[in-house]
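Participant: here are the coordinates; sequence isn't available:
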């Protein structure tokens, strides 16, 4: 049971027709740990320890009530008062303070009030979740709405999940959004800066366990690894501090890992104070200072205890926090400038605040008889360092301000409803549960234009400011808003941050710090997992041939589209160029020129033979076969032009078949000439049966039959699998080859094979007949021409297969031209020499002499 004679020593009371209760945590005491082995010790330090910055919460409360009472548009006939008590960060004192607010003055008799006592209409309080829960338990029994201005509601913490909260604490309202929004925001922040190797520091209690169970999988799902996890004590008793230092800093080497530059810290104000103690003692243990980016949620406000005001806090310089969106109400800074130790009679906080903030005493001697500097009472709050007290309204104080206004607007709405439908109503008769029903649907704009409303779970609908904390050696603190988190925004637009405004810790020299397990894999490389390591630790492997990676840290290289190819560094895809043997290229121009020149030479030779058609040298070797051979050679030279230029449907159909048939006619003519020589020699012998074959019938039959077979092969090719225009994407890097797809490769080689067969037969027959005694014998020249022809086409096959694209076509054109030129030169150049330069040899007498 509580001793009703022991009242809460720290409180602030201002009378009014209706009272709003408040629970704050500005003062605390240090106790020894309870061992249950001896009589519990009393307070170790007689003087309370103040958290000066939290006094602003009290000021925000008083300022909001003052504004409401002066505003004729809100509760014009009713004055608001408040009764604020301190929780001392302990459950016992929180229960006691709550019961004190619900009881008659000076007595712990709940549900009983004197007739002159003002009614408590709502409770605003709870700077940490444990205190909020303790207040909620009592207020729920009495059905009094409780508005939490700094509620850290966990997914699984001191409060149950959202649905269970509404069932167990239906009168609970939270002036901050659900904490999961902040966790999502941290993930987005880490992704924004590409920090994938981060450290996690969590308070060592059930809430910290639940945080890690939620956060670690969330980080992994988003490609982020926890390099280490360490726990911060929830609180430490005075006699445990030394042992705690030794135990906790065994992990200091791990925390100081230079690869881990981002630390996500989860805890509440008491755990922050413990962390400050550990960091303060690090230099005394010869430990290096930490140079990190501290990422925190709205739990922390970087508030120092009065005994810590000279401690260096620059370790946290450049920290980034998610704070509930706030603004600066007009008149607040002017209001706090009026505060003095005796500014109002009912303020029981101001004396301890003043003495500990300014390190002076309002009395000549303190309780221990030790002389201290005497406070003048005129000290300026703006002279205090920002770690102790801030002149601008903090996010937590802004929540207090809005919470008071939410209650006032709810009362005002009740009053207006009764005037409209039921006549006048005395607000003094309104029950707290009635305020609860209005608060559920309340929505209003505060003096700064921000909308205040709650969702179906009793949580404030608002956004978060991303704040960059600047800590200076003189203790001053500057908050810079560098971005915003909008939980209700569409996916991908929730986080907005201005990188250029962020000031990093001095150790980073204003360069964006890296927090990765290893260096990034640059474009052109992909990540390769290290065995036995977390997925954020990897090696960088170059992309395989033909693949690229165009971003940092790609899990795998990717193929380019078919019409593109990788650049030299394999970092991007470049469009392939269209490639074919164009008439504009030097190679094509050279080949075209050769084809035209040889064609012209062939025409000249044909003209010579036609002009001298009646001469013996022309008649002796079957004049008609000579014309057929020369005309076919002319077509051979000209058909090479079908291979130059962009392939089309017609050219693809004609290209190989025309070449095959024309060449077969030429080879057939050569074979017929050779056979004619052999038959003519054999027919000159007495009684030879070959005499009947001597003449044009045999030659014509050979040419027609041999050419017909090639024409039949080509017809079968065109009817079964004809050539067609195609695009070769892969043979040559960086090129799309426009080519004629042969349709059937076997038929193509059948055409070439048949020509080879004719050439070999011609070569064999000519070789065997090369020494026959005949005037103007051609077999020697045919033998040499077939040798050239076979050599060209035998070398053609490996050369053709080893080339790609337009060079493959060029090889075939060159083979056509060179083999045709070989036939033309070897067979006809000796005859042209005789006809043109040695006409005396082209006579019948010479023919008879040679025969004899």
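Facilitator: It's in. All of these numbers come straight from a predicted model, not from anything done at the bench. Numbers count the residues shown, from 1 in each chain.

Participant: going forward, measure contacts between C-alpha atoms and count neighbours the same way
Facilitator: Fine.

Participant: after the biggest helix by length in the chain, which helix or strand is next?
Facilitator: Counting residues, the longest helix in the chain under DSSP state H turns out to be helix 649-683. Going down the chain from helix 649-683, the next helix or strand is helix 696-720, by DSSP states H and E.

Participant: what does that next one contact?
Facilitator: Helix 696-720 has contacts (Cα atoms under 8 Å, 6 or more residues apart in numbering) with 622, 625, 653, 657, 660-661, 664-665, 668-669, 671-673, 675-676, 744, 747, 750-751, 754.

Participant: second structure for comparison follows:
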């Protein structure tokens, strides 16, 4: 449009358009005429009534659109048809248009109060769905709200979470991008930058946007922009090499054939209005006789631009009449991609159906229309809200917001073998389908730089299972670091925001992406430590049996008879049991084994210590009996010795019985000692019972040790007191060190410490008490005589 300077002294000139004609819009206007002529020739729709029309060129300018709106609402326009058959000529029933959102908003504000319905075929701003502000606005193209949702779902579908956004600085771009950003936020998509501009702004502004795109890290750019603005930006980007970018486009440019010349956008993906076929339209468009062309300034300009000749009396490049419109390649003649043109076609038919419903009635399957009936635009507006019909295979209806059912065709810019770019339909989107099923893809894509692999556009790579996302300070939620899950916790999904702990009896694997049952650990016969301890246990029992066999073989020898053979055999028997009871500590704990191991240990050890104590008392009594006037042995004969052993042992039996009745040991899974494995062990049940058993053994051992110390210097060559002293010293040392070792040892080593204490004290007793005697019996038989015994005793 020409810029005007006002001096405010004269009336300004009328608004005049400048530049060349847009042949796509020319095709749209011709499609409107074609639809009106179809309706006027129809015997079903408005039979007997002719529709008139008048076409205005707004030049995509708000001032021109406002000027036209005022003209139409005032009713001062020239009559459409002059003649007696036109009953309401000059009366405006409805408006088809505008194509742009911003001009449509301006027009709707003016004509809305007059209840003049406005049906746009290309104004997609979501703001126009507000019936409070735009009560008379309808459209046959879906709202940008649906397109924004579709674009957000498309971006999410391909895993792009880090994108750039550019938009036209207009109602279309700003509102469309606002809707998209809101939908993208709900889908978890982050925007690195969001810039707006238009072609009327200074070049520095365009350069700034281009530089932002070049410096950005986002691979994907979503462009809610009109073709004219994007053209300027792409030309700027072409001046200086830019990193490859994957373009995602809105309907306004991604299906525009004029934009396919920009190879910079090869691989672009976007949503377009579904392609359609309008039978007869191509023939109508090509039906341009020289007289029609010459009679219309618009057709004259189109003809002269298309054939590069001049109509009229020009001296050079005169059109000679041989020009054939079918030979030119122009959007006007290209009916292979009818998208917006079909929206014009449907808009005209929607208005015609609204008028039909207002003036026509059906009676006995015969439609009667009264062309003399005077109707107002408000009646057409009311009927337009109820319109629902199918024309040429296309369903047309409007919801409460004046919007149609939103369906789109998913298109992809693919390079052909010749190097040109063509639009290829690769899927579709239907907003009426259930959530998650709206997008359907049925063909392969060609991406940026001809790649068949989906480009990656993320701020941070996905966090694998076993890690969690930690947001980077000051950056969007899509920018994060991947932190390994802490000990004992896992994450089993990618991009997990949190780790969660495993159940008590489970532990993470090395990758920390799954919970595995904790290994159950106990002192087993299959492991080295268990085998060694079991071998020593069996070896000790065998040693005790062998010693008993040696003593039995030489039971009549002086050294055996002099050392109380009955108590010696009972002691060897108890030592055998002590060695064997350590085997109950090895293997998987069970209810019975837990009760058996502690009670068997306590009773056999008391039996063993009772025998040692009996032998010590016998030594003392024997020495006292050798003194003149003393006959104490009659008070501690064999019967008393047996009674002493039984009495001391019976006390331990009572203690163990009370322990088992009140709070017995039981198998338990220890989950606290080690986090990564389960220790299967025997819980004491009652700690008092356990320490009572040990305390009683310790009390007897200390008592025995004291008596042995008192008798250690008695003049007897085979005096056992010295040997008992050493054995009790070892026994007490072992069990004193056992207590801290037992308390501090973890897991199965607690059991190992207990077994070691049993074996060490048992070996101490058998080696200190019986080894010297066996050595004399087997290797020094000359000393195993009564004479030798008596001589040493006298000395």
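Facilitator: Received, thanks. Worth saying up front: this structure is predicted, and the values here are computed from it rather than measured.

Participant: after superposing, tell me the mean distance of the longest helix of structure 1 to structure 2.
Facilitator: Its matched residues in structure 2 lie on average 3.3 Å from helix 649-683 of structure 1 after superposition (mean Cα distance after the TM-score superposition for structure 1).

Participant: quick one, that helix and helix 696-720 angle?
Facilitator: Angle, helix 649-683 of structure 1 to helix 696-720, by axes from the mean of the first three to the mean of the last three Cα atoms, to 10 degrees: 150 degrees.

Participant: buried stuff in helix 649-683 of structure 1?
Facilitator: By 16 or more other Cα atoms under 10 Å, the buried positions in helix 649-683 of structure 1 come out as 651-683.

Participant: ditto for stretch 541-560 of structure 1
Facilitator: 542-543, 546-551, 553-555, 557, 559-560.

Participant: and it, end to end?
Facilitator: Its start and end residues considered, stretch 541-560 of structure 1 measures 18 Å (Cα to Cα, to the nearest Å).

Participant: trace residue 576 of structure 2 over to structure 1, please.
Facilitator: Matched by TM-score structural alignment, residue 576 of structure 2 corresponds to residue 634 in structure 1.

Participant: tell me how far that match lies from residue 292 of structure 1.
Facilitator: Distance from residue 634 of structure 1 to residue 292 of structure 1, by Cα to Cα: 85 Å.

Participant: before we move on, what about residue 264 of structure 1?
Facilitator: As judged by Cα to Cα, residue 264 of structure 1 and residue 292 of structure 1 stand 10 Å apart.

Participant: neighbour count for those two, which is higher?
Facilitator: Neighbour count, other Cα atoms under 10 Å: between residue 264 of structure 1 and residue 292, residue 292 has more, with 27 against 20.

Participant: what distance separates stretch 233-249 of structure 1 from the middle of the whole chain?
Facilitator: 42 Å (Cα atoms, centre = their mean, to the nearest Å).

Participant: now stretch 833-851 of structure 1
Facilitator: Its chain's C-alpha centre and that of stretch 833-851 of structure 1 lie 89 Å apart, by Cα atoms, centre = their mean.

Participant: got it, and stretch 465-481 of structure 2?
Facilitator: Mean C-alpha position of stretch 465-481 of structure 2 versus that of the full chain (Cα atoms, centre = their mean) differs by 13 Å.
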